[in-house]
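quick one: sequence plus predicted model below, questions after.
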Amino acid sequence: MQEQLTDSFGRRIEYVRLSVTDRCNLRCFYCLPGDFRNFPEPDAWLGFDEIERVIAAFASLGVSKIRLTGGEPLLRRGLPDLAGRLARLLGIADLSLSTNAVLLARQAGALRAAGVRRINVSLDTLRPDRFAAITRGGRLDKVLEGIMAARRAGFAPIKINMLALKGINDDEFEDMVEFCLEHDFTLRFIETMPVGAAGRAATRHYLDLQEVKRRLASRFELIPGMMPGGGPARYMQVAGTRLRIGFITPISRHFCATCNRVRLSADGTLYLCLGQDYRYDLRALLRSGADSAQLRAAIVQALVLKPERHEFREKPRQVIRFMSMTGG
């Protein structure tokens, strides 16, 4: 019988969010300061062989879901090759990708062929000028081109992640619903989180998603919905359609009691909670010659550090790292 990875609170860990780079080609104001360039050198990142060893160890402990993240993961050279290696690992049943889609048009086919099946795209607005302002210079047309290329390549579902920002994009929620209805995408709204200095500054635009749900319900008939996947969204469905709308509420209604994930950063740091700073250095272990049994033992030991819950409300200044350094 395959082992199961369980933390101190009885939660089964079956999902790893794998950051392959901490760099990004956009500068969304809620994620990175506009002038930030102090990224580690690439030799600090795990190589593909090291990543494969770590994910194989997780798979042997019962993890079946892997999400490729960043920064922007499509900036990592050779990503389809890595995706193929991970997709072939025994026990990995679900390989997905989170991206801003700027570079997706040219890589969608190769990633689909490599074994990536699901894709999440960050898209906070459908207005080119507003997109450029939020991302500090990004081009909306490149994102839309990437999303449509992903649809043609056969990715399903394609989930659109929209950060709900009071005073910035709160006049577009219904427009985004219509966009996803038209193209058969899934839509997920996300609350802002105080991760890093940029994230804390953005909390002045915080919007409780219960308010968003009530507003949408006044225009669309929403019924309870379900969606496969290992994430934290609570779903509603627009009656008479296939559109599911997810609400990710780390602040207003946290989901820590059902947390099933850990995050592995590009430099081999295992983060046990997005909203805390508990971490375990796997890179040092890998590069000291540890064998597979020692690697599995280290992962089990690291799980002891996973806290019961985050403290975004109580200690908003606790997490100083940028979101891009953790893997979303």
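Yes, it's here.

only C-alpha atoms for contact and neighbour calcs from this point on.
Noted.

which residues in this structure form helices?
Applying DSSP state H to the chain gives helices spanning 48-60, 79-87, 104-114, 128-135, 140-153, 173-183, 196-202, 209-217, 282-287, 292-302.

now render the ones you listed as JSON lines, adding mean neighbour count and distance to C31.
Shown next, in JSON lines, are those (neighbours: other CA atoms under 10 Å; distance: least, CA to CA, whole Å):
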{"stretch": "helix 48-60", "mean neighbour count": "20", "distance to C31": "25"}
{"stretch": "helix 79-87", "mean neighbour count": "20", "distance to C31": "23"}
{"stretch": "helix 104-114", "mean neighbour count": "19", "distance to C31": "20"}
{"stretch": "helix 128-135", "mean neighbour count": "17", "distance to C31": "9"}
{"stretch": "helix 140-153", "mean neighbour count": "19", "distance to C31": "18"}
{"stretch": "helix 173-183", "mean neighbour count": "16", "distance to C31": "21"}
{"stretch": "helix 196-202", "mean neighbour count": "20", "distance to C31": "5"}
{"stretch": "helix 209-217", "mean neighbour count": "14", "distance to C31": "20"}
{"stretch": "helix 282-287", "mean neighbour count": "16", "distance to C31": "25"}
{"stretch": "helix 292-302", "mean neighbour count": "16", "distance to C31": "27"}
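
burial of L305, as a residue count?
Using other CA atoms under 10 Å, L305 has 17 neighbouring residues.

what does E172 give?
Neighbours around E172, by other CA under 10 Å: 15.

for C256, same thing?
C256: 15 neighbours (other CA under 10 Å).

leaving out chain neighbours, which residue sits closest to it?
Nearest non-adjacent residue to C256, counting by CA to CA, 6 or more residues apart in numbering: R309, 5.2 Å away.

looking at the helices of the chain, which is closest to T241?
helix 173-183 (7.8 Å; CA to CA).

now do the closest one: everything it contacts.
Residues outside helix 173-183 that contact it (CA atoms under 8 Å, 6 or more residues apart in numbering) are T125, L126, I160, T186, L187, L216, T241, R242, L243.

what about the residue nearest to C256, distance to R317?
16 Å (CA to CA, to the nearest Å).

so can I have TSV of the helices of the chain showing distance to V121?
Output for those, formatted as TSV (distance: least, CA to CA, whole Å):
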stretch	distance to V121
helix 48-60	23
helix 79-87	17
helix 104-114	10
helix 128-135	14
helix 140-153	8
helix 173-183	12
helix 196-202	19
helix 209-217	19
helix 282-287	29
helix 292-302	29
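
among these, which comes closest to H254?
helix 209-217 (11.7 Å).

ok, and here's another one to check against it:
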Amino acid sequence: MVSWPQPSSCQGAERNDCISRFGKVSTVSQFTDNFARRFYYLRLSITDVCNFRCTYCLPDGYQPQGTQNKSFLTLDEIRRVTRAFAAAGTEKVRLTGGEPSMRRDFTDIIAAVRENDAIRQLAVTTNGYRLQRDVARWRAAGLTALNVSIDSLDARQFHAITGQDKFDLVMRGIDAAFDAGFSKVKVNTVLMRDVNHQSLETFLDWIRSRPIQLRFIELMETGDGGTLFRQHHISGAVIRDQLIQQGWVLQARARSDGPAQVFRHEDYQGEIGLIMPYEKEFCASCNRLRVSATGNLHLCLFGDGGVSLRDLLAHDGQQEALQARIAASLATKKQTHFLHQGNTGITQNLSFIGG
């Protein structure tokens, strides 16, 4: 393991001020597992509540998990957990849910994470229903990247998939994101056989003159979604083969990027990304860890359980203990998921941990 340099704000004469703001400067080495994978990327869920009823995630709407009176991570707990990860090499944080913008303090959460200069990228994955109203505020607070879930460019099919007649609202939200200064927007599309897998040309026409990275995500089996998976799963290789035939070129992947294979074409302003968790060696480049909205560390989206961090997030002064617990947990991270065997772990639906 290699030591990670401290952020510039913790150097020289400003060091004491940095310590007072962020706590004791860490000497913990970068988070690394037994397979030499380094973790630059934290996916932090801040709620499991969602107002959409997507067929592949929450077809019956949001149902509280566990106790009815559970509490989600507070603003200060979010500061502490992201500070600990940043001090051990994490440079990208993605805020997820559920639908993260359902938290009333969402803009404050963005600002709190961005207090730490070591977090170079702060992204959110959203269903987009509050984009038009709030995206300018999010960008002003420090949000640097945006993923919006859109599974169809047909308004009626969008309604059928999400349970919400909000297609036009979400599309206006994407326009608002560009107006707010985002140079690129990523759009997540869950790839489903006989639903949208034959719509590639429609999506390509949409991104021809728009700086949108459209990401096709293979439908993944969850504990609640086995029947739908068997009906609608299709490999992203079908899309990849079409792209290559049309002259799209695979791009190199940066160390803090997500798992997408990204393709570009000289005739298009937009890009295509493919996320294919069933492809061989998908897990070999894993660079991300997950923390749930209730403060559990998850080493894999489809793992068997979580490691509680909540007791070490209650107050300042626990950062080294927190980092030590995370580092020790990495010794148990498996080399791969077991989706091919139909083992979905504890993930009953994709809002449970944050997708």
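Noted; the coordinates are in hand. Values in this document were obtained by computation on a predicted structure and should not be read as measured data.

and the TM-score between them?
Overlay of the two chains. TM-score (TM-score structural alignment, normalised by the length of the first structure): 0.93; 327 aligned residues with a CA RMSD of 2.0 Å.

follow-up on the earlier one: how near is the aligned partner of the residue nearest to C256 of the first structure in the second structure to E279 of the second structure?
Matched to the second structure by TM-score structural alignment, R309 of the first structure sits across from T336. T336 of the second structure is 11 Å from E279 of the second structure, where distance means CA to CA.

of the two, which one has the most company?
Comparing T336 of the second structure with E279 by neighbour count (other CA under 10 Å), the higher total belongs to T336, at 15 against 12.

just give me the residue right at the centre of the first structure.
G328 (4.3 Å; CA atoms, centre = their mean).

show me the contacts for it.
Taking CA under 8 Å, 6+ apart as the criterion, G328 of the first structure is in contact with R17, T69, G70, G71.

what ranges do the strands span in the stretch 201-350 of the second structure?
Counting by DSSP state E, counting those that start in this stretch, the stretch 201-350 of the second structure has strands at residues 212-218, 249-250, 261-264, 271-275, 288-291, 296-298, 307-308.

any chance of JSON lines for those strands, columns distance to G89 of the second structure?
Formatted as JSON lines, the strands of the stretch 201-350 of the second structure follow (distance: least, CA to CA, whole Å):
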{"stretch": "strand 212-218", "distance to G89 of the second structure": "26"}
{"stretch": "strand 249-250", "distance to G89 of the second structure": "27"}
{"stretch": "strand 261-264", "distance to G89 of the second structure": "23"}
{"stretch": "strand 271-275", "distance to G89 of the second structure": "24"}
{"stretch": "strand 288-291", "distance to G89 of the second structure": "11"}
{"stretch": "strand 296-298", "distance to G89 of the second structure": "16"}
{"stretch": "strand 307-308", "distance to G89 of the second structure": "20"}
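
save the ones you listed as a markdown table, and put in distance to E201 of the second structure and mean neighbour count too.
Shown next, in a markdown table, are the strands of the stretch 201-350 of the second structure (distance: least, CA to CA, whole Å; neighbours: other CA atoms under 10 Å):
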| stretch | distance to E201 of the second structure | mean neighbour count |
| --- | --- | --- |
| strand 212-218 | 12 | 23 |
| strand 249-250 | 17 | 16 |
| strand 261-264 | 15 | 20 |
| strand 271-275 | 12 | 25 |
| strand 288-291 | 32 | 23 |
| strand 296-298 | 37 | 21 |
| strand 307-308 | 44 | 16 |
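
how about G47 of the first structure, what's its match in the second structure?
Using TM-score structural alignment, G47 of the first structure pairs with T74 in the second structure.

now swap in G115 of the first structure and tell me
Match for G115 of the first structure (TM-score structural alignment): G142.

look up how far A284 of the second structure lies from that match.
Distance, G142 of the second structure to A284 of the second structure, using CA to CA: 31 Å.

neighbour count winner among those two?
G142 (20 against 12).

is the more buried one in contact with A112, as I believe?
No. Checked against CA atoms under 8 Å, the pair G142 of the second structure and A112 is beyond contact range at 9.1 Å.

quick revisit: of all the helices of the first structure, which one is nearest F9 of the first structure?
helix 292-302 (13.5 Å).

aligned to T222 of the second structure, what sits in the first structure?
In the first structure, T222 of the second structure lands on V195 (TM-score structural alignment).

burial of its match, as a residue count?
There are 27 residues near V195 of the first structure, going by other CA under 10 Å.

list the contacts for the residue nearest to it when sequence neighbours are not counted?
Once flanking residues are discounted, V195 of the first structure sits nearest to V319: 5.6 Å by CA to CA, 6+ apart. Residues near V319 of the first structure by CA under 8 Å, 6+ apart: P194, V195, G196, G275, Q276, D277.

now F352 of the second structure. Nearest residue, chain neighbours left out?
Nearest to F352 of the second structure is D48, by CA to CA, 6+ apart, at 5.8 Å.

typed the wrong thing, it's K184 of the second structure
Closest to K184 of the second structure by CA to CA, 6+ apart is P211, at 5.2 Å.

what's the match for Y235 of the first structure in the second structure?
That one, Y235 of the first structure, aligns with V262 by TM-score structural alignment.

about what we covered before: near the match of G47 of the first structure, how many other residues are there?
17.

hang on, the earlier thing: looking at the strands of the stretch 201-350 of the second structure, which is nearest to H340 of the second structure?
strand 212-218 (13.2 Å).

mean per-residue distance, that closest one versus the first structure.
In the superposition against the first structure, strand 212-218 of the second structure averages 0.9 Å from its aligned positions (mean CA distance after the TM-score superposition for the first structure).

tell me the angle that strand makes with helix 237-245.
140 degrees (axes from the mean of the first three to the mean of the last three CA atoms, to 10 degrees).

tell me what strand 212-218 of the second structure is packed against?
Counting contacts by 3 or more CA pairs under 8 Å, 6 or more residues apart in numbering; DSSP states H and E, strand 212-218 of the second structure packs against strand 185-191, helix 200-207, strand 271-275.
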